[in-house]
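Novice: just coords:
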């Protein structure tokens, strides 16, 4: 299956770099490029790509606004947000915007490819580096309170649901989780739906953050 991808960044050199990384994967096709958020929204609505890769900081309509609008008007398109270490608080704000993943522009190219595959498969992808950075930025006493709250929230989950949440937090798709746990994919979908409800979160990325804060996901260096 071809993963039709939209790429949006106001820097042509960044778009060229991302496009070159994705070009080595036969099943990923960049179908359009945008230099700002407004153009990204228009292209997403017209072309309905499987995945949209959006820079979080663009002139005019920024990546946060574009993410929210694309998720609202093109529900079949999964949005991945590209960011830098300087945008931590914007990342934190974007968790509620419906993006299915966050990764660093300067990160490992393999992360980008993994994230696109995960997004196309309906999974969340939260770069470990981004997760650590955001949780640290929001740290201090508030961090300790969130860790305690996360442990309280996962207490409502069954053992199997915690296993699913941990794998979800590690960026696995429903299919990958099903194979890991030796169950059918429909069972995983049911578990994920129940997990989101019991945790009181809107999407898989927010659930992934809970998994990180509760210590269910092993952080890689």
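Specialist: It's in. Worth saying up front: this structure is predicted, and the values here are computed from it rather than measured.
Novice: drop to CA atoms for contacts and neighbour counts, all remaining ones
Specialist: Noted.
Novice: was I right about residue 207 contacting residue 165?
Specialist: Yes. Residue 207 is within contact range of residue 165, at 7.3 Å (criterion: CA atoms under 8 Å).
Novice: So for the two, which residue has more residues nearby?
Specialist: Looking at residue 207 and residue 165 with other CA atoms under 10 Å, you find the greater number of neighbours at residue 165, namely 28 against 24.
Novice: Identify the residues contacting stretch 62-78?
Specialist: Applying CA atoms under 8 Å, 6 or more residues apart in numbering, the external contacts of stretch 62-78 come out as 36-38, 40-41, 44-45, 48-52, 54-57, 79, 81, 90, 94, 97-100, 119-120, 122.
Novice: quick one: the most far-flung residue of the chain relative to its centre and residue 79, what's the gap?
Specialist: When each C-alpha in the chain is compared with the mean C-alpha position (CA atoms, centre = their mean), residue 141 comes out farthest, at 26.3 Å. Distance from residue 141 to residue 79, counting by CA to CA, to the nearest Å: 32 Å.
Novice: so what's the most centrally placed residue in the chain up against?
Specialist: Note on the chain: the residue nearest the mean C-alpha position is residue 101, at 1.0 Å, using CA atoms, centre = their mean. Contact partners of residue 101, counting by CA under 8 Å, 6+ apart, are 79-81, 115, 119, 124-127, 205.
Novice: Could you pull up the contacting residues of residue 31?
Specialist: Contacts for residue 31 (CA under 8 Å, 6+ apart) come out as 4-6, 49.
Novice: got another, please set it beside the one above:
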């Protein structure tokens, strides 16, 4: 059973999400919060698998709440929900450690799929959003990797796969590029995530760019 916490300042939004998620027998809404501070306190108490977190809430916003929750509960996955799909919000949410980003116009199937994806440890990040994240990094100075080249632990093939992930390619596109199966591409990504000690595909992209493996998109 996947436990979910709903964090949104609008009661009707929470009620709507609760109703949609209730239709999946493997998903259980265990709690609700109407502010960022309440989301942090409730997450600490309930330790949910997934939090659907609104970006705009009174007091502590969803970005700060995400950062606070993940500092205490690194195994919890956060999906950021917002009405506005802007580059600023996408970047801020992912940099805070969120594993997914959805607009509130998402359909019932899309919402339940998102919860399942992030609960399984994957990132809910489409190739188009990946490209936008990399585009944000293109305007930032490359940070020196602490303790040396973090990517040195990867094999040559894993480095190549990570480079393509950071370029915004899907598993299927990576498979075609390298003439391998999508399952093999996914295996390389999973191993790279484990070796680098990052949370998911999103953080893999960030490490790749910060360590100079990914460059600005043409």
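Specialist: Nice, thanks for sending it over. Note that the structure is a prediction, hence the values are computed from the model and not measured.
Novice: Just give the TM-score of the two.
Specialist: Their TM-score after superposition, calculated using TM-score structural alignment, normalised by the length of the second structure, is reported as 0.69; 193 aligned residues with a CA RMSD of 4.0 Å.
Novice: returning to what we had before: and the contacts of stretch 62-78 of the first structure, which of them are in strands?
Specialist: Counting by DSSP state E, those place 51-52, 54-55, 79, 81 in strands.
Novice: so which two of those residues are the farthest from each other?
Specialist: Using CA to CA, these reach their maximum pairwise distance at 51 and 55, which is 13.3 Å.
Novice: Show me whatever sits in contact with both of residue 207 and residue 165 of the first structure.
Specialist: If you check residue 207 of the first structure and residue 165 against CA under 8 Å, 6+ apart, the residues they both contact are residue 195.
Novice: got the contact list for residue 143 of the first structure?
Specialist: Contacts were defined as CA under 8 Å, 6+ apart; by that measure residue 143 of the first structure touches 135-136.
Novice: same question, residue 30 of the first structure
Specialist: With contact taken as CA under 8 Å, 6+ apart, residue 30 of the first structure is in contact with 4-7, 19, 22.
Novice: go on, residue 52 of the first structure?
Specialist: Taking CA under 8 Å, 6+ apart as the criterion, residue 52 of the first structure is in contact with 5-8, 44, 77-80.
Novice: which residues are in contact with whatever helix or strand residue 193 of the first structure lives in?
Specialist: Secondary-structure element containing residue 193 of the first structure, defined by DSSP states H and E: helix 185-199. Among residues not part of helix 185-199 of the first structure, those counted as contacts by CA under 8 Å, 6+ apart are 153-154, 156-157, 161, 164-165, 174-175, 177-178, 202-204, 207.
Novice: Pick out whichever of the residues you listed sits closest to residue 132 of the first structure.
Specialist: When the contacts of helix 185-199 of the first structure are compared against residue 132 of the first structure (criterion: CA to CA), the nearest one is residue 207, at 15.0 Å.
Novice: Helices - which of the contacts of stretch 62-78 of the first structure land there?
Specialist: In helices, defined here by DSSP state H, the members of these are 37-38, 40-41, 44-45, 90, 94, 119-120.
Novice: where's residue 123 of the second structure relative to residue 35 of the second structure, distance?
Specialist: Taking CA to CA, one finds residue 123 of the second structure at 25 Å from residue 35 of the second structure.
Novice: sorry, that was for residue 139 of the second structure
Specialist: Distance, residue 139 of the second structure to residue 35 of the second structure, using CA to CA: 33 Å.
Novice: And for residue 10 of the second structure?
Specialist: Noted for residue 10 of the second structure: a distance of 10 Å to residue 35 of the second structure, by CA to CA.
Novice: more neighbours, those two?
Specialist: residue 35 (22 against 13).
Novice: Neighbour count and distance to residue 186 of the first structure added to the ones in helices among the contacts of stretch 62-78 of the first structure, as CSV?
Specialist: Listed next are these as CSV, based on neighbours: other CA atoms under 10 Å; distance: CA to CA, whole Å:
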residue, neighbour count, distance to residue 186 of the first structure
37, 28, 35
38, 20, 37
40, 27, 33
41, 25, 32
44, 27, 29
45, 16, 29
90, 15, 34
94, 20, 29
119, 26, 18
120, 24, 17
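Novice: Kindly indicate which of those lies nearest residue 61 of the first structure.
Specialist: For those, with residue 61 of the first structure as the reference and CA to CA as the criterion, the closest is residue 37, at 4.6 Å.
Novice: okay, now the closest residue to residue 94 of the first structure other than its chain neighbours: neighbour count?
Specialist: The spatially closest residue to residue 94 of the first structure, leaving aside those adjacent along the chain, is residue 64, at 6.0 Å (CA to CA, 6 or more residues apart in numbering). The local packing of residue 64 of the first structure (other CA under 10 Å) involves 24 other residues.
Novice: and residue 64 of the first structure, what element?
Specialist: According to DSSP H and E, residue 64 of the first structure maps onto helix 63-73.
Novice: List the buried residues for that helix?
Specialist: Within helix 63-73 of the first structure, the residues that qualify as buried by neighbour count (16 or more other CA atoms under 10 Å) are 63-71.
Novice: export those residues to TSV and tack on distance to residue 188 of the first structure?
Specialist: Compiled in TSV, these are given as follows (distance: CA to CA, whole Å):
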residue	distance to residue 188 of the first structure
63	31
64	30
65	31
66	30
67	26
68	26
69	28
70	26
71	23
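Novice: Check the gap between the residue nearest to residue 94 of the first structure and residue 89 of the first structure for me.
Specialist: Separation of residue 64 of the first structure from residue 89 of the first structure (CA to CA): 12 Å.
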